[in-house]
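Engineer: Quick one, structure for this:
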Amino acid sequence: MKRIFAVTCLLTAVFAYYIYTPLPSTISEPWKLMLLDATFRSVMGLGNLVHSLGLIHHVRVLNFAVNQFELQGPRSSEAVRVRDTSFSGVQVRLFEPTQGEPGQLKRAVVYLHGGGWALGSARMRSYDFLCRRMAEELNAVIVSVDYRLAPDAHFPQQYDDALLAARHFLRPEVLARFSVDPDRVAVSGDSAGGNLAAAVAQQISVDSSASVRFKLQALIYPVLQALDFNTPSYQQNRDVPILYRPLMARFWLEYLDGDPSFVQPMLANNHSALDLTRAAPGREKLNWTRLLPPAFKRDYRPVAPARGTARIIEEVPALLDARAAPLLAEPEVLGRSPRAYVLTCEHDVLRDDGAMYARRLQEAGVPVTHDHYGDGFHGCMIFAFWPTYFSVGERTVAGYIRWLDQNL
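Structural biologist: Presented below is the predicted three-dimensional model:
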């Protein structure tokens, strides 16, 4: 009996040690986040192991794990009709509210899920719940886009899928088929989906052939640049779950089909060093010492090496492409973008990407609502539904839908 008790205590201590991660005191429900992060780290570790053995790509392991628990078929309810279809060859899940008068024009949102351009799906339970709730509460048609993912697809394929699906839906005859008001359509997304939503909004806004454009863009903790991995939020939250700083660099290189060995030089900002003239215009567009409010900057200092690694930009030129990094868009492009909602979280490496984009849009004359959650962490908005419910997740969803309801 004593031996069993000792072994139990030892295993409990090891388990607690593995789960425990030092977290900021202001973060929402820290122990619940630790448990979530421990699960994510376990799957990541397994993926890295089988990848190192040459058995399977680590992203496929992550997607397999997510799919086992999260994927679900289209299930309609009394309030929302749900079905899977394709727009110009791109898979989408449609959510159509059943309420309202026959022939009454509805609002609509084109939604792009997150996941580092490599994970996730419109068929995930979390995104299904979110889009179902949006459809019901906004009485709006929601188009959730299942764009292709890395490692099978790389930039610009994810962007092309998002743009193709958006252009298809914005065709007047398609909007008429779904009884959608062409003056009340938004594009939205979270994380990597926020990146795609911003890039698509920019492209549609400058497309002279587009007869219908988006009224709004709603970006949830978007990832918008890969030239500076040492903004204050990257420095502050480098070790905060669930999006660690090195993981974001890996996602970028997977998306842009870059050499994985570039992770460490990029984390040191060697790809945007002062001697690399090709990176100079981009550096100025994300000059956080000018673009961020004092509360975000605090006492952090820019990391700008005098000499860098030119090979990274040469081999991964998309790092400077505004379609991949919308924060690098020219002011005249930003000025034609639709009214914006930007949600950021204090405990998120991407906080400053969103804040800088909000500032640049405002400087270009675009009305912007910037909602910041002091106890939020990356990904929290999809954790507003069982079994991964966080109070900050519910608040972000409610605030996001409220803004859409008031502005769309």
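
Engineer: hey, let's count contacts and neighbours off CA atoms from now on
Structural biologist: Will do.

Engineer: quick one, helices of the stretch 51-200 of the chain?
Structural biologist: Using DSSP state H, counting those that start in this stretch, the helices found in the stretch 51-200 of the chain span residues 58-70, 125-138, 157-169, 172-177, 192-206.

Engineer: do you know which of those helices lies nearest Ser261?
Structural biologist: Comparison of the helices of the stretch 51-200 of the chain against Ser261 by CA to CA identifies helix 58-70 as nearest, at 15.4 Å.

Engineer: run this one through as well so I can compare:
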Amino acid sequence: MGFKALCLWLLFVSFLSYIYTPMPDNIEETWKVMALNAVAKTGSLMALCLENIGVMRYEEFVSMLISLDYTEPHSDEHITVTDTTFVDIPVRLYLPKRKSEAPRRAVIYFHGGGFCFGSFKQKAFDFLNRWTANKLDAVVVGVDYRLAPQYQFPAQFEDGITAVKFFLQDKILTKYGVDSTRIAISGDSSGGTLAAAVTQQVQNDPEVKHKFKLQALLYPGLQVIDTQLPAHRENEHAVVLTRDIGIKLVSLFFTKDEALPQAMRKNQHMPLESRHLFKFVNWSTLLPDKFRKNHVYTEPVLGRSGVSLPALMDHRALPLIANDALLRHLPPTYILTCQYDILRDDGIMYASRLQNVGVQVVHDHVEDGIHGALSYMASPFYLHLGLRIRDMYVSWLDKNL
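Structural biologist: Presented below is the predicted three-dimensional model:
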């Protein structure tokens, strides 16, 4: 009983210390963000403690908490919602009920969660996809891919491309009444990573008949070559997603070897043969002055980690390192980034690279934005910021799809 009381007391103290973490002056609903940050970081601390004493792995505990927020496929008067599979990949379909004389638009959505947790079943993602289907009168497909570390790269990419290719078949598009020329792909955070990688594959694959009209990437993570970007330095202890937790999750995406996250924290994880990729992620040339500020660019140190991972040089895992020839065939792109986010600069650099090769890009930067805002759109954990980002994203789709 005494040990349990001690644990509760330590968690309470941790919560109090987190809730009084100073927030940027322009953050909307400051106290609500402080509370959400305290809940998230206290939960993360508990997960780390349980992992360190051998009770449960970090990602297993977080997944257990997130699963409490899962929803069933509930249909309403406007949308029919069903859970099914494309090949063997779980998907949730949102089909508008009202009659349509012409085939409908469609949106494929990949959820975030650091590749280690999350699902289209989460209340916020179910709400977002339902909202998108209703506002656009569109067929929406939420995709669940296998999660790390049980399944590591390229399992997530393989699931994504399998589900997408299945949906893009003529017989499936006809079955769901979809216009093959008006299909978008989108995702947030790690789901944005996956959406970007799948889009690169589909648009450059001559065997895929139907291509995407648009892609939308919401605060995506697109590279890990350099872990000392200005966004990493400025947001090391950011709201919800810190630099250390980000490194932990992306490391599990590749390997369980603890040498990788240790090397990533020092920016010494890339192999010697990766130097030719640095130009694709060089923030000193790809970031506007506004984001470079007074930061000094230092090239990552090569060959120090002792970890041999070819995946660290694979554009299917890190879409920002794709060469220009692959990027030229991409569709018009929407990229949304948030100021207080360790992934901020990934999206900004991708926007620069796409514009440099002639791809039409709309980049919205949310000055008061935090990572994962779309996860906070449903009671009791909702932020006006999440609803604002939802409306920006859906409005762009509506105008362009």
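
Engineer: Kindly reformat the helices of the stretch 51-200 of the first structure as TSV and extend each row with distance to Arg323 of the first structure and mean neighbour count.
Structural biologist: Below are the helices of the stretch 51-200 of the first structure laid out as TSV (distance: least, CA to CA, whole Å; neighbours: other CA atoms under 10 Å):
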stretch	distance to Arg323 of the first structure	mean neighbour count
helix 58-70	23	16
helix 125-138	24	22
helix 157-169	7	21
helix 172-177	25	14
helix 192-206	5	26
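
Engineer: and of these, who's closest to Ser76 of the first structure?
Structural biologist: helix 125-138 (9.2 Å).

Engineer: hang on, the earlier thing: redo the helices of the stretch 51-200 of the first structure as JSON lines? Include distance to Tyr300 of the first structure.
Structural biologist: Listed next are these as JSON lines, based on distance: least, CA to CA, whole Å:
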{"stretch": "helix 58-70", "distance to Tyr300 of the first structure": "33"}
{"stretch": "helix 125-138", "distance to Tyr300 of the first structure": "35"}
{"stretch": "helix 157-169", "distance to Tyr300 of the first structure": "33"}
{"stretch": "helix 172-177", "distance to Tyr300 of the first structure": "48"}
{"stretch": "helix 192-206", "distance to Tyr300 of the first structure": "25"}
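
Engineer: tally of neighbours for Ala5 of the second structure?
Structural biologist: Neighbourhood size, Ala5 of the second structure [other CA atoms under 10 Å]: 10.

Engineer: re the thing from before, closest one to Leu224 of the first structure among the helices of the stretch 51-200 of the first structure?
Structural biologist: helix 192-206 (5.6 Å).

Engineer: That closest one maps to which residues in the second structure?
Structural biologist: The counterpart of helix 192-206 of the first structure in the second structure, using TM-score structural alignment, spans residues 190-204.

Engineer: what does the matching stretch rub up against?
Structural biologist: 109-115, 156-157, 160-161, 185-187, 208, 211-212, 215-222, 315-319, 326-327, 329-331 (CA atoms under 8 Å, 6 or more residues apart in numbering).

Engineer: What of stretch 226-238 of the second structure?
Structural biologist: 242-244, 264-267, 281, 283, 291-292, 295, 299-300, 340-345.

Engineer: cool, and stretch 11-20 of the first structure?
Structural biologist: Against stretch 11-20 of the first structure from outside (CA under 8 Å, 6+ apart): 34-35, 37-38.

Engineer: again, 7 Å this time
Structural biologist: 34-35, 38 (CA atoms under 7 Å, 6 or more residues apart in numbering).

Engineer: buried ones in that stretch?
Structural biologist: Within stretch 11-20 of the first structure, the residues scored as buried using 16 or more other CA atoms under 10 Å are 19-20.

Engineer: ditto for stretch 283-290 of the first structure
Structural biologist: In stretch 283-290 of the first structure, counting by 16+ other CA under 10 Å, buried: 283, 285-286, 288.

Engineer: Fine by me, thanks again.
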